[in-house]
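Novice: the sequence and its predicted three-dimensional model are supplied below.
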Amino acid sequence: MDVTVIWAAIIALGLFMYIVLDGFDLGVGMIFPFFPADSERDMMMHSIAPVWDGNETWLVLGGAALFAAFPMVYSVALSGLYLPIIFMLVCLIFRGVSFEIRGKANRTKNLWSLSFICGSAGAAFFQGVILGAYLQGIPVKDGIFSGDPFFWVTPFSFFTGMGLMVTYALQGATYLVMKIDGDLQERLRALVWPLTFALLGFILAVSVWTPLTDAQIASRWFSSSFRYRLYPIPVLVAITALAMFHAVRRRHETTPFILSLVLILLGYIGLLVSIWPYAIPNSVTLWDAASPRSSQLFALVGAVIIIPIIIVYTTAGYWIFRGKVEAGSQYH
């Protein structure tokens, strides 16, 4: 049993669950500017109020798992990406505070709506910047970060930041279509296809950009014997986009949200395939970065206990607060 691969899978699962769950509530904040009426914004916030804080559990799990299983990656990533991580956390703090205060504020309600918008957009953008910087490779020498503190400031990382903003906005729009009825639902539905089209553009651009700038990724996708198993991914992306177009035209409520998650899954698989088997792309493999096997096994016992608990209470929360959000309803 290769415990290192198991831990890599756990971290990959945790990050994917965070993107899936926290992505849509960050997306709700980013589409706030399209709906200036306070009553509509109240409904949008009430649709995610019962679940947003639980969604962020997966981010904590991913960070803790990285520290336990791949401490070198943890130290290098936090050293190199310290600034965008801090910026992301500050945005998440402002966004979290706005949840608590906006519903009770009167004169400053617009200010806290702005805090919610900027916090959501900023968190999404800096998460994308972190992703882009990671894909380009973090400078490492003798297991220690060896680059400039601003190495992450590149056109590619800013581009992936904007791409993740569009991804989360699509999730947020499709989630609200599923949770809200009436005229607001129709106007939300009108955002879905333009956001899907924009996301496809970002996917295409990243798919071209990364092989052109990274020879190993180009080899993986176009020269290795494994490439024939990868070719269905872009085909499935095209099929999913076509299905999204028909789902929007036929006014489906749940299908667009599911299809947005399928698009994210396909893109995520493509990224994992591109960087395998590196913990830090092109410099440190998973096995080079792994903690001792005894430490991994000890931590794995805790993961086996904790992860099912997180899944159960997350599922219970969504089940309890299932159904549509009605005008005037509130979550306390």
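Specialist: Perfect, I can see it now. Residues are numbered from 1 along each chain as shown.
Novice: switch to C-alpha atoms for all contacts and neighbour counts from now on
Specialist: OK.
Novice: measure Thr255 to Leu236 for me?
Specialist: For Thr255, the distance to Leu236 (C-alpha to C-alpha, to the nearest Å) stands at 16 Å.
Novice: between the two, who's got more neighbours?
Specialist: Thr255 (19 against 14; other C-alpha atoms under 10 Å).
Novice: which stretches of the stretch 1-150 of the chain form helices?
Specialist: 3-30, 38-48, 52-55, 57-69, 71-80, 82-102, 109-136 (DSSP state H, counting those that start in this stretch).
Novice: quick check, distance from the shortest one to the centre of its chain.
Specialist: What separates the centre of helix 52-55 from the centre of its chain is 13 Å, taken as C-alpha atoms, centre = their mean, to the nearest Å.
Novice: which secondary structure elements does it contact?
Specialist: Here helix 52-55 touches helix 3-30, going by 3 or more C-alpha pairs under 8 Å, 6 or more residues apart in numbering; DSSP states H and E.
Novice: angle of the one helix or strand Val208 maps to against helix 38-48?
Specialist: Using DSSP states H and E, the element containing Val208 is helix 182-213. Calculated by axes from the mean of the first three to the mean of the last three C-alpha atoms, to 10 degrees, helix 182-213 forms an angle of 60 degrees with helix 38-48.
Novice: give the buried residues for the helix or strand just after helix 182-213.
Specialist: Under the assignment DSSP H and E, the closest C-terminal helix or strand after helix 182-213 is helix 215-222. Buried residues in helix 215-222, counted by 16 or more other C-alpha atoms under 10 Å: Gln216, Ile217, Ala218, Arg220, Trp221.
Novice: then this one, side by side with the first:
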Amino acid sequence: MELFDLTMIWALIIGFSVIMYVLMDGFDLGVGILFPFAPDEESRDVMMNTVAPVWDGNETWLVLGGAGLLAAFPLVYSILLPALYIGVFLMLAGLIFRGIAFEFRFKARTSRYLWNWAFAGGSTVAAFAQGVVAGAYIQGFETSSRVYTGGALDWLTPFTVLTGLGLLAGYSLLGCTWLILKTEGELQQWARRLALPLLAAVLVVFGVISIWTPFVDEFVRNRWFDHLSVIWVFPVVGLLFAFMVFRSVRVGDEAVPFLATMGLFICAYLGLIISKWPYVVPPDYTLWDAASAYNSQLFLLLGLLFVIPVVLGYTAWTYWVFRGKVRAGEGYH
């Protein structure tokens, strides 16, 4: 007898894992995107040191979400991986280059500039690929009999390129506000000067995406304009968060810009989920169509109930231990 809707519970767990990854790995990817534009090499040292203690822990959420997706919704893997193979490969390659750069950059002498580019290039490619994948999800996938039947490059369209650029801008803003929080002096002032142009870029790109999306997916168009009282709460609240970023940067706050940018991301994420609900492989398959057997979901859920508190615990502990400002000459070596 099925006492609980485990499919819904798994959807909440995976949705939570995804937004945790976007928020937590998003700011260190953003720092990497901004890396080539830093004032000097010492500033780049400080930038890397702000994320070096936490970046690998942040990626735990990607592993958790990906593993949970495979366990609870195997149909998603069987369709999305063939559809997005190249995009996913580029994302993972970018994350690998970025991770290697952490280990080698501080030990390099004559080749340090190469690791600078590996860190920046890996972060940029990974962020752009994630945005393209999100855009492809909005577009939907060509399927037949639970099998992907589209082409290898169907995911690459002008719309998905725009969503990729949008996530680049969003992660850059998140990384910039993180630097405002974690640094001081010239580097912090540089980040402050950069924050408002990045905020403007995010609003422009997200605005274009919002206008374009109803023309890409009829289901989303109907959902947006048939449920105005629900859906449009998120862009309104998102604009309020954008105003908080603007005002807090202007008045010199340190923590509020970062927290408000996270709020902006959460609004965009929730708006996307509600726009496509309940389709996990649009336009044909819902969460329940893609779900694994009830007993499989239950068995795996019991294990995950132990894992999630541990992940939350060591994440909170890491951020607590490494709280405060990062200064030149301190950090990862």
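Specialist: Received it, and whenever you're ready, just let me know what you need. Source: prediction; values computed, not measured.
Novice: what does stretch 262-276 of structure 2 rub up against?
Specialist: By C-alpha atoms under 8 Å, 6 or more residues apart in numbering, the surrounding residues in contact with stretch 262-276 of structure 2 are 19, 23, 138, 170, 174, 219-220, 223-224, 231, 234-235, 237-239, 241-242, 282.
Novice: generate a PyMOL selection restricted to the buried entries among the residues you listed.
Specialist: Buried subset of these, written as a PyMOL selection, criterion 16+ other C-alpha under 10 Å:
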select buried, resi 19+23+138+170+174+219+220+223+224+231+234+235+238+241+242+282
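Novice: what do we get in structure 1 for Asp40 of structure 2?
Specialist: In structure 1, the residue matched to Asp40 of structure 2 (TM-score structural alignment) is Ala37.
Novice: burial of that match, as a residue count?
Specialist: Neighbour number of Ala37 of structure 1 under other C-alpha under 10 Å is 10.
Novice: and if you look at Ile320 of structure 1?
Specialist: The burial count for Ile320 of structure 1: 9, using other C-alpha under 10 Å.
Novice: also Gly119 of structure 1?
Specialist: 27.
Novice: give the aligned equivalent of it in structure 2.
Specialist: With TM-score structural alignment as the criterion, Gly119 of structure 1 matches Gly122.
Novice: which residues touch that match?
Specialist: With C-alpha under 8 Å, 6+ apart, Gly122 of structure 2 has these contacts: Gly32, Ala93, Gly94, Leu95, Ile96, Phe97, Arg98.
Novice: contacting residues for the closest residue to it other than its chain neighbours?
Specialist: The shortest distance from Gly122 of structure 2 to any non-neighbouring residue, by C-alpha to C-alpha, 6 or more residues apart in numbering, is to Gly94 (3.8 Å). By C-alpha under 8 Å, 6+ apart, the contact set of Gly94 of structure 2 is Gly121, Gly122, Ser123, Thr124, Val125, Ala126.
Novice: one more time with 6 Å
Specialist: Gly122, Val125, Ala126 (C-alpha atoms under 6 Å, 6 or more residues apart in numbering).
Novice: ok, the residue of structure 1 positioned farthest from its centre to Ser39 of structure 1 distance?
Specialist: Going by C-alpha atoms, centre = their mean, the residue of structure 1 most distant from its centre is Arg107, 33.3 Å out. Shown here: Arg107 of structure 1 relative to Ser39 of structure 1, a distance of 15 Å by C-alpha to C-alpha.
Novice: now Leu265 of structure 1
Specialist: 34 Å.
Novice: neighbour count winner among those two?
Specialist: Per other C-alpha under 10 Å, whichever of Leu265 of structure 1 and Ser39 has more neighbours is Leu265, with 16 against 11.
Novice: okay, and the corresponding residue of structure 2 for the more buried one sits in which element?
Specialist: Here Leu265 of structure 1 is matched to Ile266 in structure 2, going by TM-score structural alignment. Ile266 of structure 2 is part of helix 256-276, with elements assigned from DSSP H and E.
Novice: ok, average deviation of the helix or strand just after that helix from structure 1?
Specialist: Next helix or strand after helix 256-276 of structure 2 toward the C-terminus (DSSP H and E): strand 279-281. Average distance, strand 279-281 of structure 2 versus aligned residues of structure 1 after superposition (mean C-alpha distance after the TM-score superposition for structure 1): 0.7 Å.
Novice: strand 279-281 of structure 2 corresponds to what range in structure 1?
Specialist: Mapping strand 279-281 of structure 2 onto structure 1 (TM-score structural alignment) gives residues 278-280.
Novice: ok, residues contacting that stretch?
Specialist: Val284, Thr285, Leu286.
Novice: inside strands: which ones of these?
Specialist: Val284, Thr285 (DSSP state E).
Novice: picking up where we left off before, buried set for the helix holding Val208 of structure 1?
Specialist: Residues of helix 182-213 of structure 1 classed as buried: 184-185, 188-189, 191-193, 195-200, 202-203, 206-207, 210-211 (neighbour count, 16+ other C-alpha under 10 Å).
Novice: quick one on the thing from earlier: select only the buried ones of the contacts of Gly122 of structure 2 in PyMOL?
Specialist: The buried residues among these can be selected in PyMOL (16+ other C-alpha under 10 Å) with this line:
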select buried, resi 32+93+94+95+96+97+98
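Novice: now render the contacts of Gly94 of structure 2 as a markdown table, adding distance to Ala134 of structure 2.
Specialist: Written out in a markdown table, the entries for those read as follows (distance: C-alpha to C-alpha, whole Å):
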| residue | distance to Ala134 of structure 2 |
| --- | --- |
| Gly122 | 18 |
| Val125 | 14 |
| Ala126 | 12 |
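Novice: tell me the one of those nearest Ala71 of structure 2?
Specialist: Distance to Ala71 of structure 2, by C-alpha to C-alpha, is smallest for Ala126 among the contacts of Gly94 of structure 2, at 24.1 Å.
Novice: my read is that the closest one contacts Phe89, right?
Specialist: No: using C-alpha atoms under 6 Å, Ala126 of structure 2 makes no contact with Phe89, being 9.3 Å away.
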